[in-house]
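# Coordinates for the following, if possible.
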Amino acid sequence: MKLTIIGGGGFRVPQIFQAVSDPAAHLRIDELCLFDVDPTRIDAIRRVISGLAETMQHPVHVTSTVDLTEAVRGADFVFSAMRVGGIEGRTIDERVALDLGVLGQETIGPGGLAYALRTLPHARELARTVRDLAPQAWVINFTNPAGLVTEAMREILGARVTGICDTPIGLMRRATRVAGHRPEEVTFDYVGLNHLGWLRSLSVGGRDVLPQIIGDEHRLARIEEARILGVDWVQSLGALPNEYLFYYYRTREAIARIQAAEQTRGQYLAAKQGEFYSADPGLESWSRTLHDREASYMGESRDVADLHGRDTDDVENGGYQQVALDLMTALTGGPGATMILNVGNNSLTGARLVPELPEDAVVEVPCTVDTDGIHPQRVAAVEGDMLGLMVQVKASEQLVLRASREHSPELAWRAFAGHPLVDSSVIARQLLEEYRSRIPGVAQALGG
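As a prediction, the model looks like this:
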């Protein structure tokens, strides 16, 4: 089988190589094809992969190309991990918002909307290329903002594309560990959008053990998401939030901490990864940079007094490459899997997963996966403040999708103004104009 990575010069690509080359993996990839618009980045990553391959019995054969047609043709799986505008674009996403007193974060709020605007034309181009050259392929989307980008690609590829993220399944596993069980022993209810969701039940033998965990502040404090958001707040919710809800529930603190830092996250990564790519890239420098990157992830969400720091498993394992491997394995005849994926709201026969959201919306829910495909599970009703937040964010996302399709600055303005993290239509216009003037891809997406 052929696996193609769009964004093959990306820093985390060697983790995928490690996962698919693991002799314990049930899936065998014959060719790992790396596509990137920057051949120097591919060269750097291939040097790291060569170092890893020396330690492996049966490393996967790696090819690379700057030709999208060559990369996609014959692929069985396509990973979309593109970063349009590079790390420089990310730093502008963050900085423009912060300078206007608004949250500056890669996937949440105005930074995520700007990232989407410049990415959507390329995501649609990739989807059309796959449709024409590899219609049998499954597309697994990592590109952020993952739910929004997956929704755009579904317009062309339908159910053959799904979005993945390791944070929801990581949350479920942390809760399961605190409950004293293994993931295969539990069933669970999780619902939301990408980077915006809640674990609402965790059942063992038909009995929901999540209320016991939430009611015990000492057990709850062992779960990173509860420490980030506050044990008392999680207890008031009666559910475990995805860690990215920190930016919605504690917006003021997030902005203050990011502004007080010497660098934004984008600037930090630009410096760290810039050193790696521009120096003498190799396995040792990559491993060191990777550890620093993972350990500092969402650093603004953790109080300096939090002695626990980031979950060790997350630092060591990253996570998303294993989720992708499990998904591919289940689709190709290996052990079936239950995972949390970004799928269409209309994926249930005769019903919407979340009735209050549009049929074509992408939502994040538990799914079972086997050789027949991806099967979303029914979720309990979403109500109150959780539903309100989902509806408002999804409305903003769908305005961005329309703005991209119609090249409409007016719709983009409404998308920015309607997002819950932007509190003024005046600021929304300033955000949009700044992004259009500083990021060529945003201007081009809206007609120049």
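
# C-alpha only now, for contacts and for neighbours.
Noted.

# For T289, which non-adjacent residue is closest in space?
K272 (6.7 Å; Cα to Cα, 6 or more residues apart in numbering).

# Quick check: E356 is in a strand.
No. E356: not assigned to a strand; according to DSSP: H, G, I helix; E, B strand; the rest coil it is coil.

# Could you tell me how far it is located from V382?
E356 sits 9 Å away from V382, going by Cα to Cα, to the nearest Å.

# quick one on the thing from earlier: pull up the gap between the residue nearest to T289 and D43, please.
18 Å.

# So which residues of this structure form strands?
2-6, 31-35, 61-65, 77-80, 138-141, 161-164, 187-193, 196-204, 207-208, 240-241, 337-344, 362-370, 373-376 (DSSP state E).

# for the nearest residue to I29 once chain neighbours are set aside, what are its contacts?
Closest residue to I29 apart from its sequence neighbours, by Cα to Cα, 6+ apart: M1 at 5.0 Å. Counting by Cα atoms under 8 Å, 6 or more residues apart in numbering, M1 touches R28, I29, D30, E31, A75, D76.

# Buried subset of those, written for ChimeraX?
Restricted to buried positions by 16 or more other Cα atoms under 10 Å, the ChimeraX selection for the contacts of M1 reads:
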select :29,75,76
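
# Let me have the strands of the chain in TSV, extended by distance to A324.
Listed next are the strands of the chain as TSV, based on distance: least, Cα to Cα, whole Å:
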stretch	distance to A324
strand 2-6	11
strand 31-35	14
strand 61-65	18
strand 77-80	9
strand 138-141	8
strand 161-164	7
strand 187-193	19
strand 196-204	20
strand 207-208	28
strand 240-241	22
strand 337-344	10
strand 362-370	12
strand 373-376	13
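
# another one to check against the first:
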Amino acid sequence: MKLAIVGGGGVRAPLFVQSALKRARRLNLTEICLMDTDAAQLPLIGALCTELARRDGSGVAITTTDSVDEAFAGVSYVVTTVRPGGALGRVTDEKIARKHGVLGQETTGACGFAMALRSIPTILAYAQRLREISPDAWLFNFTNPAGLVSQALSDAGITRCVGICDSANGAQNAVARRLGLDPQAVEADLFGLNHLSFTREARVDGVDRLPEALADDAFLAGTNLRVFEPRVVRRQGMWINEYLYYYYYIDKALADHGNGPTRGEEVLELNRQLLDELHRIDAARHPEQALKAYFDYEHRRSGSYMAHATQIAAAHGDAHATADDGEGYAGVALSLMEALEGNGSIRTGLNVVNRGAIADLDDDDVVEVSCIVDSDGIRPVPVGRMPEAQSYLVRSVKHYERLAAKAVLGKDRALAIDALVAHPLVLSYSLAEGLVDDFLSAYSTYAEGWA
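Alright, predicted model coming up:
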């Protein structure tokens, strides 16, 4: 089986490759193709991944290419992890948000829209080419904002695509760890949107074990729920995704994002240091030294994640990077591949087309829900109606996502403004107009044809 990673020259690729190699035999994995347009960075990351494969001894070939057609030929699964606009784009987004006095978090609110402005056309082009070259292949999208990108792809007619985020399975993994169980022994009921989801039950042998966990201060302190005050979690009565911090503590989040360098600037500097070190070492000639430098970098990056948001600083390593199961988004994707390939059935949280799973959202909305996955495909678990206390926020943000997806696909400035006005973290025409115009001005390549 061939697996392609689009964005394979990115600094997170070695972590994904490391996890994939552990499952190579179960997946009958023969090739991991790293595809990237960055001619300088791809050979460095490719050398690290080749060394990981050599150490693993599984015989999986690591190949590199800048050709989409070459990467997609004969492929079974494609993982998209690109960051259109690069780290500098993230910095630009954050500074524009800071200028307008709104949240500068890369997947939520104004900056989430800016990232979607670049991510949607990029991932859609890859998805359409994949459909032409390998129509039976699955595309797993990790490029943020994952839910909104998945919505746009679905609106554009892409069907063999699923959005994946490691934070969707937070409750399932945490309760399993507390009880010393395999996560698949825990039946979680997840509902909502990407980075805006809730888990109302986590059953083991038919008994909901979530209430007792939420009543335990030590449990809360040892999970991503520690970013919230315990009374806030218990008032909700369910597991709440850690990104809800930005809604429930917006005043603190704004204060934290307004001080010192932005997170994008921190990551940009960390990445520069890593790449300089890999060049100095000559990664292709000294891969062992290069790998040591790489994992030192990972430790520094994880330790600094969201450092300017003190309440949430220790929640997790990095967005879509590390999770409670130790493999982060790679673990979710690889378990999904195993199930689709016929190695049993799993229950996992994914971003998929609703199809009636959540009764108070549209059938064609992309939602984040628990799904059953096996060789027959991916089936969302019916949720019914959401509890009112959670439904109002989910429905508000989903309204924004519908408008934002249509705005980017149609290159419609007026609709983009309407989308940001609808977002609970903006809610202002004057702000939305200034933000949209600044984002379009900053990204002329992606803004071509907008009206």
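
# Tell me how they score on TM after superposing.
Superposed pair, TM-score by TM-score structural alignment, normalised by the length of structure 1: 0.92. Supporting alignment: 438 aligned residues with a Cα RMSD of 2.2 Å.

# Can you tell me which of the contacts of M1 of structure 1 is closest to I213 of structure 1?
Taking Cα to Cα as the measure, R28 is the one of the contacts of M1 of structure 1 closest to I213 of structure 1, at 39.3 Å.

# What residues sit buried inside stretch 143-158 of structure 2?
Buried residues in stretch 143-158 of structure 2, counted by 16+ other Cα under 10 Å: 143-155, 158.

# Next: stretch 60-76 of structure 2.
60-66, 68-69, 71-72, 74-76.

# my read: W239 of structure 2 touches V232, true?
No. Contact criterion Cα atoms under 8 Å: W239 of structure 2 and V232 do not qualify, at 10.6 Å.

# For those two, indicate the residue with more neighbours.
Between W239 of structure 2 and V232, counted using other Cα atoms under 10 Å, W239 has the larger neighbour count: 26 against 12.

# ok, and the closest non-adjacent residue to the more buried one?
Nearest residue to W239 of structure 2, sequence neighbours excluded (Cα to Cα, 6+ apart): T199, at 5.0 Å.

# Just give the number of residues close to the one you found.
Other residues lying near T199 of structure 2 total 23 when counted by other Cα under 10 Å.

# any idea how far Y245 of structure 2 is from N173 of structure 2?
Taken as Cα to Cα, the span from Y245 of structure 2 to N173 of structure 2 is 20 Å.

# In terms of packing, which of these two has more residues around it?
Between Y245 of structure 2 and N173, counted using other Cα under 10 Å, N173 has the larger neighbour count: 23 against 19.

# quick one: contacts for the closest residue to the more buried one other than its chain neighbours?
Excluding its sequence neighbours, the residue lying closest to N173 of structure 2 (Cα to Cα, 6+ apart) is P183, at 5.4 Å. By Cα under 8 Å, 6+ apart, the residues touching P183 of structure 2 are Q172, N173, V175, A176, R177.

# Now with 10 Å, please.
N169, A171, Q172, N173, A174, V175, A176, R177, D325, I346, R347, T348 (Cα atoms under 10 Å, 6 or more residues apart in numbering).

# Isn't the second one up against N224?
Yes. Under the criterion of Cα atoms under 10 Å, A171 of structure 2 makes contact with N224 at 9.3 Å.

# Need the residues touching each of those two.
Contact criterion Cα under 10 Å, 6+ apart; residues shared by A171 of structure 2 and N224: W239, I240, N241, D324.

# Between E356 and V382 of structure 1, which contacts overlap?
Joint contacts of E356 of structure 1 and V382 (Cα under 10 Å, 6+ apart) are G388, M390.

# Show me what D412 of structure 2 aligns to in structure 1.
Superposed on structure 1 with TM-score structural alignment, D412 of structure 2 falls opposite S408.

# Surely that match is in contact with V442?
No. Between S408 of structure 1 and V442 there is no contact under Cα under 10 Å: 11.3 Å.

# ok, these two, which is more surrounded?
Neighbour count, other Cα under 10 Å: between S408 of structure 1 and V442, V442 has more, with 27 against 16.

# Contacts only, for the more buried one.
With Cα under 10 Å, 6+ apart, V442 of structure 1 has these contacts: 85, 113-120, 404, 409, 432-436, 448.
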